[in-house]
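>>> everything below, folded, please.
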Amino acid sequence: MLIWAALALAVGVPVALAATSEQLAWRGPIYILAGFAGIIALALVLVQPLLIGGFLPGLSAYRNRRAHHWIGGGLALAIVIHVAGLWFTSPPDMIDALTFASPTPFSPFGVIAMWAIFAVALLAALRRPLGLRLRTWRLVHVPLAIVIVACSVVHCQLIEGTMETISKAALCVLVVVASAKAMVDLWRKRVLRGESIARQ
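As a prediction, the model looks like this:
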């Protein structure tokens, strides 16, 4: 229960503090929706390694994988809402961002993270039709996951928006730590499995 409570706090506190931001008074509803979709997307980036690493108690390995799959789809949807909302409120700014012509330093990191998320979602949907083996899937998915985590965190940290500074930084640190831990654990399992097969 402590782990679930900690996850709820890690996600809930930044969202709650963002909801009390004074900047919301100067924003329209679509812009606010787009902004909170981005915050939710970052929270889902935290949940993904917790699931695939088996860090959330009470869930079987099968349920972890299924939840990881569906939350990945939810992450892609959150990004679509985030980008679509920003496009609706300011098309020229979004065109500059998507073409890497924006003067804002956070834009290119967000765009790179977006395309990496869409690439993972597309490959996940086409994995069975394409007949991708697990080893091939991991060789593609892990580098893209690293890009998603790194660019998402940098994108978030560079934005001076509705998110409160300390809670935002804490959430970003948790995303990096959880992702690194999950990847190291998976690498160790593969190494140990390879050594066991070699001994046999």
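>>> please count neighbours and contacts with C-alpha atoms only from this point.
OK.
>>> and P103, which of the three is it?
Under DSSP: H, G, I helix; E, B strand; the rest coil, P103 falls in the coil class.
>>> counting neighbours, what do you get for it?
Number of residues near P103 (other C-alpha atoms under 10 Å) recorded here: 11.
>>> just the buried positions in the lengthiest helix in the chain, please.
Criterion DSSP state H: the longest helix present in the chain is helix 165-199. Buried residues in helix 165-199, counted by 16 or more other C-alpha atoms under 10 Å: S167, K168, A169, L171, C172, L174, V175, V176, A178, S179, A182, M183.
>>> quick one, what contacts the second one?
With contact taken as C-alpha atoms under 8 Å, 6 or more residues apart in numbering, K168 is in contact with P14, C156, Q157.
>>> what about the spatially most central residue of the chain, which helix or strand?
Nearest residue to the geometric centre of the chain (C-alpha atoms, centre = their mean): V45, 2.6 Å. Taking DSSP states H and E as the definition, one finds V45 inside helix 29-52.
>>> could you also give me the structure for this second sequence? I'd like to compare it with the first:
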Amino acid sequence: MVLIWASLAITISVPIAAAVASPLLAWRDPIYIVAGFAGIVAMTLMLVQPLLAAGYLPGLSRPRGRRIHLWIGGILVLAVVLHVAGLWITSPPDVIDALLFASPTPFSAWGVIAMWAVFVAAFIAMMRNRLNLQPRTWRRVHTTLTSIVIAGTITHAMLIEGTMETVSKSALCLLVVVAAVKALSDLKVWKLWRSP
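All right, here's what the predicted structure looks like:
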């Protein structure tokens, strides 16, 4: 139990620590640095989310893990908002170009796609009862949106040459994919797309 939690803590801490040690931070404004780290934190939370949803973390029952999954989802949305807001403060034209898919940097479009998918997933989660979504429909929608978030975020991160160190960033991206695929497989999510 302790080993699993320690491994998760190390997996989350290493990319953050590597980014803290980046020499590129010396030329960045404090707001830009906070925005960048909000993005890194959001990515580490994406590793935790499938582990919680599938009940992989010891000491947490699946129902309790899913409740925490909901709260972590809210923190993830706040991290994304902080990431984008910080970039907006430091360079509004770049953010406008990104939002309009007019940016010359390919990573911007992937980040925007992931951002909107996060926002829609959060909105549907908050409105799930009011929308009267059946569990099967909810899981289809949520799985589709989170898959878009993962693909968009990983592409976004891998295309950026910034404060995240390449090896730890690549390892984190790989672990996010492995955790998501494993959770989707164990939860038998593929059955959702079969005929009702």
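>>> from R63 of structure 1, how far off is the residue nearest to the centre of structure 1?
Distance, V45 of structure 1 to R63 of structure 1, using C-alpha to C-alpha, to the nearest Å: 18 Å.
>>> same question for G53 of structure 1.
Taking C-alpha to C-alpha as the measure, G53 of structure 1 falls 12 Å from R63 of structure 1.
>>> these two: which is more packed in?
Neighbour totals were compared for G53 of structure 1 and R63, and G53 leads with 20 against 14 (other C-alpha under 10 Å).
>>> circling back to that earlier point, including neighbour count, secondary structure and distance to V80 of structure 1, could the contacts of K168 of structure 1 go into TSV?
Converted to TSV, these look like this (neighbours: other C-alpha atoms under 10 Å; DSSP: H, G, I helix; E, B strand; the rest coil; distance: C-alpha to C-alpha, whole Å):
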residue	neighbour count	secondary structure	distance to V80 of structure 1
P14	23	helix	21
C156	22	helix	17
Q157	16	helix	20
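>>> run a quick neighbour tally on D29 of structure 2.
Using other C-alpha under 10 Å, D29 of structure 2 has 11 neighbouring residues.
>>> wait, what's in contact with it?
Taking C-alpha under 8 Å, 6+ apart, we find D29 of structure 2 in contact with T90.
>>> give the buried residues for stretch 152-160 of structure 1.
Using 16+ other C-alpha under 10 Å as the test for burial, stretch 152-160 of structure 1 gives S152, V153, V154, H155, C156, Q157.
>>> compute the inter-axis angle for the strand or helix carrying R67 of structure 2 and helix 30-53.
In this structure, R67 of structure 2 sits in helix 62-90 according to DSSP H and E. On the basis of axes from the mean of the first three to the mean of the last three C-alpha atoms, to 10 degrees, helix 62-90 of structure 2 is oriented at 160 degrees to helix 30-53.
>>> helix 62-90 of structure 2 vs structure 1, average distance?
Its matched residues in structure 1 lie on average 0.5 Å from helix 62-90 of structure 2 after superposition (mean C-alpha distance after the TM-score superposition for structure 1).
>>> packing partners of that helix?
helix 30-53, helix 92-99, helix 106-126 (3 or more C-alpha pairs under 8 Å, 6 or more residues apart in numbering; DSSP states H and E).
>>> just those helices: most buried one?
Counting by mean count of other C-alpha atoms under 10 Å, helix 30-53 has the highest mean neighbour count of the helices and strands packed on helix 62-90 of structure 2, with a mean of 21.
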